[in-house]
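# What follows is a predicted structure for the sequence shown.
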Amino acid sequence: MQDLTLRAGDWHGLGKDAACVREAVFVRELGIEAPLISDEADLAAVHVVAYREGDAIAAARLLPDGAIGRLAVLPHERSAGVGSKILEALLVCATERGDECVRLYAQRDAVPFYLRHRFSTVGEPFYEAGVEHIEMVRQLGK
């Protein structure tokens, strides 16, 4: 992971870069409507953004209730471990603040990725923003 830098912080410090990654992945690549990629929860979340050579290449957030979301990696950076680094950083943040578990809604294609990170599926698949998802959880600190 040459020149990979992770930054954790709030929306005020990282929002512009996180929004650029989300726009590229969710809106332009997946066709999700732009108003659905950000919400008021961003203001209360811990954000992690990955940078390579100063450019934002991946982002995700951790909400106060332990929900992980908006994990996005630019296409040319996939399969390089960047998504794992972002996820691991969020898991550290959740553990350090005392969360007992985290949860997320995984897109169908991303389920194997989260299974590799010791998440388990919960319930039945559902559609959000026109994309099939399933809830996944992971216990922390055990």
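Received it, and whenever you're ready, just let me know what you need.
# When you work out contacts or count neighbours from here on, use the C-alpha atoms and nothing else.
Noted.
# Skipping its backbone neighbours, what lies nearest residue 70 in space?
residue 60 (5.0 Å; Cα to Cα, 6 or more residues apart in numbering).
# Quickly find the element holding that neighbour.
strand 55-62 (DSSP states H and E).
# now what about the helix or strand just after that strand, what contacts it?
Following strand 55-62 in sequence order, the next helix or strand is strand 67-73 (DSSP H and E). Contact with strand 67-73 is made by 21-22, 25-26, 37, 57-62, 82-83, 90, 102-105, as judged by Cα atoms under 8 Å, 6 or more residues apart in numbering.
# give me that answer again for 7 Å
21-22, 25, 57-62, 83, 102-104 (Cα atoms under 7 Å, 6 or more residues apart in numbering).
# Just the buried ones among these, please.
21-22, 25, 57-62, 83, 102-104 (16 or more other Cα atoms under 10 Å).
# ok, structure two:
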Amino acid sequence: MNWTLEVVPVPVTDMDRAKEFYADKIGFKVDLDDEVAPGMRIIQLTPPGSRCSIAMLHGMPTAPGTREMTPGALQGLQLCVTDIEAAREELVARGVVVSPVRHVGASGWEDGKGETWNSFLTFEDPDGNGWVVQEAPSELSAR
């Protein structure tokens, strides 16, 4: 049996502002923006090339056995790209506040690219949800 990660909920305070950020600034594709029942809205977006989406929910009951997340509580969700410098340039051009490219060195985090799998940048959405972008070898990007 396969277990696939398909949707990650992202807690936000303003659905329209978050949709604009993820679609226009980050470049995610809007898959769904629908009021599924009176007062219950779902916006689902997918990063280019990914099978896993993010979902922002308003008015939906929390799933049994789970707790509601506070906007800004999601930290460390990771995206992978094959060219970290190009990804950074694209995000900056779209108006996203992005960290410098960094790698883990002998004394901790150091500026600049590292070796394979060791180049990262970070950014936050308007609610403070924190994302990590990692450069991955291109032969693994299609998995």
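Now that the structure is in, tell me what you want to look at. Predicted, not measured: the structure shown is a model, and the values here were computed from it.
# so what number do they get for TM-score?
Between these two chains, after superposing, the TM-score reads 0.30 (TM-score structural alignment, normalised by the length of the first structure); 83 aligned residues with a Cα RMSD of 5.4 Å.
# coming back round to it: wait, which of the contacts of strand 67-73 of the first structure is closest to residue 12 of the first structure?
residue 61 (13.1 Å; Cα to Cα).
# Quick check: that closest one touching residue 48?
Yes: the criterion here is Cα atoms under 7 Å, and residue 61 of the first structure meets it with residue 48 at 6.2 Å.
# wait, residue 124 of the first structure sits on residue 133?
No: counting by Cα under 7 Å, residue 133 is not a contact partner of residue 124 of the first structure; they are 8.8 Å apart.
# Neighbour count: these two, which is higher?
More crowded of residue 124 of the first structure and residue 133, by other Cα atoms under 10 Å: residue 133, with 20 against 8.
# tell me which element the more buried one falls in.
strand 131-139.
# packing partners for that strand?
Applying 3 or more Cα pairs under 7 Å, 6 or more residues apart in numbering; DSSP states H and E, we find strand 131-139 of the first structure packed against strand 101-107, strand 120-128.
# which parts of it are buried?
133-138.
# how close does the closest residue to residue 125 of the first structure other than its chain neighbours sit to residue 73 of the first structure?
Nearest residue to residue 125 of the first structure in three dimensions, chain neighbours excluded: residue 134, at 4.5 Å (Cα to Cα, 6+ apart). In this view, residue 134 of the first structure and residue 73 of the first structure are 19 Å apart by Cα to Cα, to the nearest Å.
# again, but for residue 135 of the first structure
Taking Cα to Cα, one finds residue 135 of the first structure at 20 Å from residue 73 of the first structure.
# Quick one: neighbours of the residue lying closest to residue 75 of the second structure once chain neighbours are set aside, just the number.
Nearest residue to residue 75 of the second structure in three dimensions, chain neighbours excluded: residue 130, at 4.5 Å (Cα to Cα, 6+ apart). Per other Cα under 10 Å, the neighbour tally for residue 130 of the second structure reads 17.
# Surely residue 122 of the first structure and residue 135 touch.
Yes: between residue 122 of the first structure and residue 135 there is a contact under Cα under 7 Å: 5.3 Å.
# Mutual contacts of the two, please.
By Cα under 7 Å, 6+ apart, no residue touches both residue 122 of the first structure and residue 135.
# buried ones in the longest helix along the first structure?
Counting by DSSP state H, the longest helix found in the first structure is helix 82-96. Neighbour counts over helix 82-96 of the first structure (16+ other Cα under 10 Å) mark 82-87, 89-91, 93-95 as buried.
# Same list (those residues) but as a markdown table, adding distance to residue 6 of the first structure.
Shown next, in a markdown table, are the buried residues of helix 82-96 of the first structure (distance: Cα to Cα, whole Å):
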| residue | distance to residue 6 of the first structure |
| --- | --- |
| 82 | 10 |
| 83 | 11 |
| 84 | 12 |
| 85 | 8 |
| 86 | 7 |
| 87 | 11 |
| 89 | 8 |
| 90 | 11 |
| 91 | 14 |
| 93 | 13 |
| 94 | 16 |
| 95 | 17 |
